[in-house]
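K.L.:
below are the sequence and a predicted model; questions follow.
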Amino acid sequence: MLDRALELVIPSGSTRDMNDSDLDGLMKTYSIVEIAKDDFLAQKISFQEYIDLLETAQVNIDGYLETVEGNLEEMRLT
């Protein structure tokens, strides 16, 4: 999982300035979010458990849900 995550991270000004500890934290957060998403889509965890895991990874839930809602509206799925 970490190898896959490393392939997907695009360096930017904010990541170039991070030290190893910061990058390790970023990758752990990414890993939590990806595993939670996969488990939710596979119906291994509930929506509430998914949201709880995102909160654990310090994801802005309100912003995330607004983005999801916007994407669903754009795809005309709401």
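P.N.:
Received, thanks. Keep in mind the model is a prediction, meaning the values are calculated, not measured.
K.L.:
hey, let's count contacts and neighbours off CA atoms from now on
P.N.:
Noted.
K.L.:
ok, residues contacting the helix or strand hosting residue 7?
P.N.:
Here residue 7, judged by DSSP states H and E, is contained in helix 2-8. Here helix 2-8 makes contact (Cα atoms under 8 Å, 6 or more residues apart in numbering) with 27, 30-31.
K.L.:
other SSEs contacting the strand or helix carrying residue 21?
P.N.:
Using DSSP H and E, residue 21 sits in helix 20-41. Secondary-structure packing of helix 20-41 (3 or more Cα pairs under 8 Å, 6 or more residues apart in numbering; DSSP states H and E): helix 2-8, helix 47-56.
K.L.:
put this next to the first one:
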Amino acid sequence: MPKTTAPAGPATLAPFAVDRKEAARLICVSVRMLQELTHPNGPIRSKRVGAKHVYPIAELQRFLDVSTETAGE
């Protein structure tokens, strides 16, 4: 009879959004540069959750995709 194995632990979901420090780390810029890219009508959009700004992972990916397309032109 074939053996079935259960997952090692609970599945972990990737985050949908990250804070400023983590967002800056993910796109390899300083927190200050991230703030400049975000404020007020910069190319990166953040969301506000309570008093905290968060950066959707999809938005950071979009920014990187657009940035690399325009850099190659």
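P.N.:
In hand now; what should we look at? Here the structure is a predicted model, which means the values were calculated and not measured.
K.L.:
superposing both, give me the TM-score.
P.N.:
Aligned and superposed, the two chains score 0.29 in TM-score terms (TM-score structural alignment, normalised by the length of structure 2); 37 aligned residues with a Cα RMSD of 3.6 Å.
K.L.:
if we can go back for a sec, tell me the angle the helix holding residue 21 of structure 1 makes with helix 47-56.
P.N.:
Put simply, helix 20-41 of structure 1 runs at 170 degrees to helix 47-56, going by axes from the mean of the first three to the mean of the last three Cα atoms, to 10 degrees.
K.L.:
nearest to residue 66 of structure 1, out of the helices and strands packed on helix 20-41 of structure 1?
P.N.:
Between residue 66 of structure 1 and the helices and strands packed on helix 20-41 of structure 1, the tightest spacing by Cα to Cα is seen for helix 47-56, at 13.5 Å.
K.L.:
which one of the contacts of helix 2-8 of structure 1 is nearest to residue 66 of structure 1?
P.N.:
Once Cα to Cα is applied, the member of the contacts of helix 2-8 of structure 1 that ends up nearest residue 66 of structure 1 is residue 30, at 19.6 Å.
K.L.:
what sits closest to that closest one if chain neighbours are left out?
P.N.:
residue 5 (7.2 Å; Cα to Cα, 6 or more residues apart in numbering).
K.L.:
any idea which of the helices and strands packed on helix 20-41 of structure 1 is most buried?
P.N.:
For the helices and strands packed on helix 20-41 of structure 1, the largest average neighbour count (mean count of other Cα atoms under 10 Å) is found in helix 47-56, namely a mean of 16.
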